[in-house]
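Colleague: I'll drop the sequence and a predicted model, then ask my questions.
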Amino acid sequence: MSAQTLTEIPPSAPPDPAAVPRVVPRRRAGQWAAATVVLALLALALTSVVRNDAFQWGVVGEYFTTAAVLRGLGLTLWLTALVMALGFAFGTLLAVLRLSANPVLRAVSWGYVWLFRSMPVLVQLLFWFNIGALYPKILGVRTVDLFGPVTVALIGLTLHEAAYAAEVVRGGILSVERGQIEAAQALGLGRWRRWRRIVLPQAMRSIVPPAGNMLIGTLKGTSIVSVIAVQDLLYSVQLVYHRTYQVIPLLLVATLWYIVVTSLLGAGQYAIERHYARGTVR
């Protein structure tokens, strides 16, 4: 075909917008009706809670920021932070042992995880609280003097947390593709640099979500230490309502504080997840 023939072909006219069929989204009347019913039920429940004088919201506001409650909250936060730090440090060591080529180390790590995941945390706390029945003295000091309620809570919760943290860390490490490590080896990177620059940044994408859930679970789980007279948030409000007999409003005080703290932790978890998810398809 000659160039003259090509120039004689008229360009195609743009399509007429009026002639193009318009895509109309499908109407979902059932979903909107269900949403309306759910919102109506939530509004009724909220109205019932707010207007019910039995909740004694004035008492809730009176005790929400009292010194005793804030001291209990401080101990709860301190215990949660320390248990998570120690639990993940010990759990990381257990995860490394589980991934070791040494069968003895793998067996020891597996046995620890199996044992402490099989025991309820309350049983562990009661066991450590009564450890003096097995060992009345340790290094010449009475066991009851060494293992106070707070120490018992710290030991019991940390050992329990380490078993779950080990599996979280191990799962995160195994989520990294083997080819990434082999490529780092081919580039001549040392073992520590491979772990710091290649393995851990990728493993954190799998570690952070369950670790965040564990942190929130540990915060709420610390309330169980009230059974061994540790003056955490729950035990502090219990001391008050045993004196005033205002059980419901004091339990609401503890509940609201747990909601506030877990909401803040959830927001922090979301920010950390976004940080480690950069460059990935979400």
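Modeller: Received it, and whenever you're ready, just let me know what you need.
Colleague: From here on, just use CA atoms for contacts and neighbour counts.
Modeller: Noted.
Colleague: Not counting its own residues, what contacts whatever helix or strand Gly58 lives in?
Modeller: Element membership of Gly58 [criterion: DSSP states H and E] is helix 57-63. The contact list for helix 57-63, computed with CA atoms under 8 Å, 6 or more residues apart in numbering, reads 69, 249-250, 252-253.
Colleague: Next secondary structure element downstream of it?
Modeller: Sequence-wise, the next helix or strand downstream of helix 57-63 (DSSP H and E) is helix 67-98.
Colleague: by contact count, what packs against that next one?
Modeller: In terms of contacts (3 or more CA pairs under 8 Å, 6 or more residues apart in numbering; DSSP states H and E), helix 67-98 is packed against helix 103-118, helix 149-174, helix 200-221, helix 233-244.
Colleague: Go through it and flag the buried ones.
Modeller: Across helix 67-98, burial judged by 16 or more other CA atoms under 10 Å covers 68-73, 75-77, 79-80, 83-88, 90-98.
Colleague: one more structure, for comparison:
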Amino acid sequence: MAPDSVPAPAPPEPIKAVPVRHPWRWVLIAVLAVLAAMFVHLLVTNDHFQWAFIVDNAFRPPIIDGLRGTILLTIFSMVIGVVLGVLIAMMRLSPNPVLRGVAWTYTWIFRAMPRLVLAVLFGNLGILWERLEFGLPFDTQIGRLFGIDDLRVRIFGLDARTFLSGFVAGLLALALSEAAYMAEIVRAGIQSVDPGQAEAAEALGMTRGQVLRRIVLPQAMRLIVPPTGNETIAMLKDTALVAYVPVTGELFFQLQAVGHRTFVVFPMLVAACGWYILLTSVLLVAQHYIERYFSRGYNRSQKARARLRDLGAETGGRVTTV
């Protein structure tokens, strides 16, 4: 048959695209809208919230001082907890069985104890000692062995109740508890890094500390930062527990004091919720940017691997990805 007599192919039929309908989605939106409207109506119309009273009392100087104390308590507790947690994580990963045992015992004890119990316990540690003194241990017993009844070797000392003030006791309780959780977070992040990279770095002559600082931790931070951000937010909220020590320079304590003094308790609890929501929102924004900073190389590598996979599919598998 001549080429001119070949019939032209029929044009493709138009695609009849039927949009996927989601009727229950609109039902859910309507239900949520009604619930939101009911909640707003409750906030506006219920006189027990006493918004004018909240505005008048939630920003007074004692409340601002308590806010400053809460922020400082959060920062110091997290700094101590992170530093101590990294050390404990290193001990957990150490080949030394003694260090591993000590680290495991620490995490076991402090993860088992509620922070409220720890805060109250540390607030009463002054019962055990009148003074905290540093010097030769067991000096009295050693002196008796040599016939010296009053052998006391002390470098310096301080009053236990003065040192273990409410703020210090609450700080120690929160920081030591946080260190146990941070140790597990750091340990999991370090173990997520391919051990072959550490072996290659050691083969190039790097010390164990250099390998940890330059190779392992920068990669582990991508997995360490998100749970650490969550722990920071949890720590901010757990600072309210030190009101039971008591720590007077703390936000929740000051808000409660206003409520008890004026016999208007509920509005001050609402004010506390507002303050914690505001502080948590600031931390969430900071966490977002920190996570994006430590994930920037990982996101690019993920996109590159996706492009290679697409190119491999287009070329019939002649391009491979690793």
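Modeller: Received, thanks. Small disclaimer: the values here were computed from a predicted structure and weren't measured.
Colleague: ok, back up a step: tell me which of the contacts of helix 57-63 of the first structure fall in helices.
Modeller: 69, 249-250, 252-253 (DSSP state H).
Colleague: tell me the most buried of the helices and strands packed on helix 67-98 of the first structure?
Modeller: The highest mean neighbour count among those, using mean count of other CA atoms under 10 Å, belongs to helix 149-174: a mean of 22.
Colleague: Quick one: work out the angle between the helix or strand following that one and helix 200-221.
Modeller: Where DSSP H and E defines the elements, the next helix or strand beyond helix 149-174 of the first structure is helix 178-186. Per axes from the mean of the first three to the mean of the last three CA atoms, to 10 degrees, the angle that helix 178-186 of the first structure makes with helix 200-221 is 130 degrees.
Colleague: What residues in the second structure pair up with the helix or strand just after helix 178-186 of the first structure?
Modeller: Note on helix 178-186 of the first structure: by DSSP H and E, the next helix or strand toward the C-terminus is helix 191-194. Using TM-score structural alignment, helix 191-194 of the first structure lines up with residues 208-211 of the second structure.
Colleague: Please apply the same query to stretch 84-97 of the first structure.
Modeller: Aligning stretch 84-97 of the first structure against the second structure (TM-score structural alignment) gives residues 78-91.
Colleague: Show me what Glu184 of the second structure lines up with in the first structure.
Modeller: With TM-score structural alignment defining the correspondence, Glu184 of the second structure maps onto Glu167 in the first structure.
Colleague: ok, now how distant is the nearest residue to its match once chain neighbours are set aside from Gly217 of the first structure?
Modeller: Nearest residue to Glu167 of the first structure, sequence neighbours excluded (CA to CA, 6 or more residues apart in numbering): Ala95, at 6.7 Å. For Ala95 of the first structure, the distance to Gly217 of the first structure equals 21 Å [CA to CA, to the nearest Å].
Colleague: Need the counterpart of Ile142 of the second structure in the first structure.
Modeller: Match for Ile142 of the second structure (TM-score structural alignment): no aligned residue.
Colleague: mean per-residue distance, stretch 160-170 of the first structure to the second structure?
Modeller: Here stretch 160-170 of the first structure, set against the second structure after superposition, deviates by a mean of 0.6 Å using mean CA distance after the TM-score superposition for the first structure.
Colleague: How far does stretch 148-158 of the first structure sit from its chain's centre?
Modeller: Put simply, stretch 148-158 of the first structure sits 20 Å off its chain's centre (CA atoms, centre = their mean, to the nearest Å).
Colleague: That stretch aligns to what range in the second structure?
Modeller: Under the criterion TM-score structural alignment, stretch 148-158 of the first structure matches residues 165-175.
Colleague: Using CSV, please lay out the helices and strands packed on helix 67-98 of the first structure together with distance to Leu139 of the first structure.
Modeller: Shown next, in CSV, are those (distance: least, CA to CA, whole Å):
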stretch, distance to Leu139 of the first structure
helix 103-118, 25
helix 149-174, 17
helix 200-221, 32
helix 233-244, 32
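Colleague: now for the ones you listed, which one comes closest to Val49 of the first structure?
Modeller: Nearest to Val49 of the first structure among those is helix 233-244; the distance by CA to CA comes to 20.5 Å.
Colleague: what's the angle between the closest one and helix 200-221?
Modeller: Using the same axes, to 10 degrees: helix 233-244 of the first structure against helix 200-221 is 10 degrees.
Colleague: so where is helix 233-244 of the first structure in the second structure?
Modeller: Going by TM-score structural alignment: helix 233-244 of the first structure matches residues 251-262.
Colleague: tell me the average deviation of the matching stretch from the first structure after fitting.
Modeller: Mean for stretch 251-262 of the second structure is 1.0 Å (mean CA distance after the TM-score superposition for the first structure).
Colleague: For the residue in the first structure that Val120 of the second structure lines up against, give me its contacts.
Modeller: Taking TM-score structural alignment, Val120 of the second structure has Leu126 as its aligned residue in the first structure. Leu126 of the first structure sits next to Ile228 when contact means CA under 8 Å, 6+ apart.
Colleague: The host helix or strand of Leu126 of the first structure to helix 200-221, inter-axis angle?
Modeller: For Leu126 of the first structure, the host element (DSSP H and E) is helix 121-129. Interaxial angle, helix 121-129 of the first structure versus helix 200-221 (the same axes, to 10 degrees): 80 degrees.
Colleague: Now do helix 121-129 of the first structure against helix 149-174, angle only.
Modeller: 130 degrees.
Colleague: Kindly name the residues of the second structure that line up with the helix or strand following helix 121-129 of the first structure.
Modeller: On the C-terminal side of helix 121-129 of the first structure, the nearest following helix or strand under DSSP H and E is strand 137-138. On the second structure, the counterpart of strand 137-138 of the first structure by TM-score structural alignment is residues 131-132.
Colleague: Following superposition onto the first structure, what is the mean distance for the matching stretch?
Modeller: Averaged out, stretch 131-132 of the second structure is 1.9 Å away (mean CA distance after the TM-score superposition for the first structure).
Colleague: which residues are contacting that stretch?
Modeller: Against stretch 131-132 of the second structure from outside (CA under 8 Å, 6+ apart): 157-161.
Colleague: One more pass at 10 Å, please.
Modeller: Contacting residues not belonging to stretch 131-132 of the second structure are listed as 126, 156-164 [CA atoms under 10 Å, 6 or more residues apart in numbering].
Colleague: distance between that stretch and the chain's centre?
Modeller: The chain centroid and the centroid of stretch 131-132 of the second structure are separated by 33 Å under CA atoms, centre = their mean.
Colleague: Could you do stretch 227-242 of the second structure as well?
Modeller: On CA atoms, centre = their mean, the centre of stretch 227-242 of the second structure falls 6 Å from the chain's centre.
Colleague: still on that earlier bit, okay, the helix holding Gly58 of the first structure sits on what stretch of the second structure?
Modeller: Going by TM-score structural alignment: helix 57-63 of the first structure matches residues 51-57.
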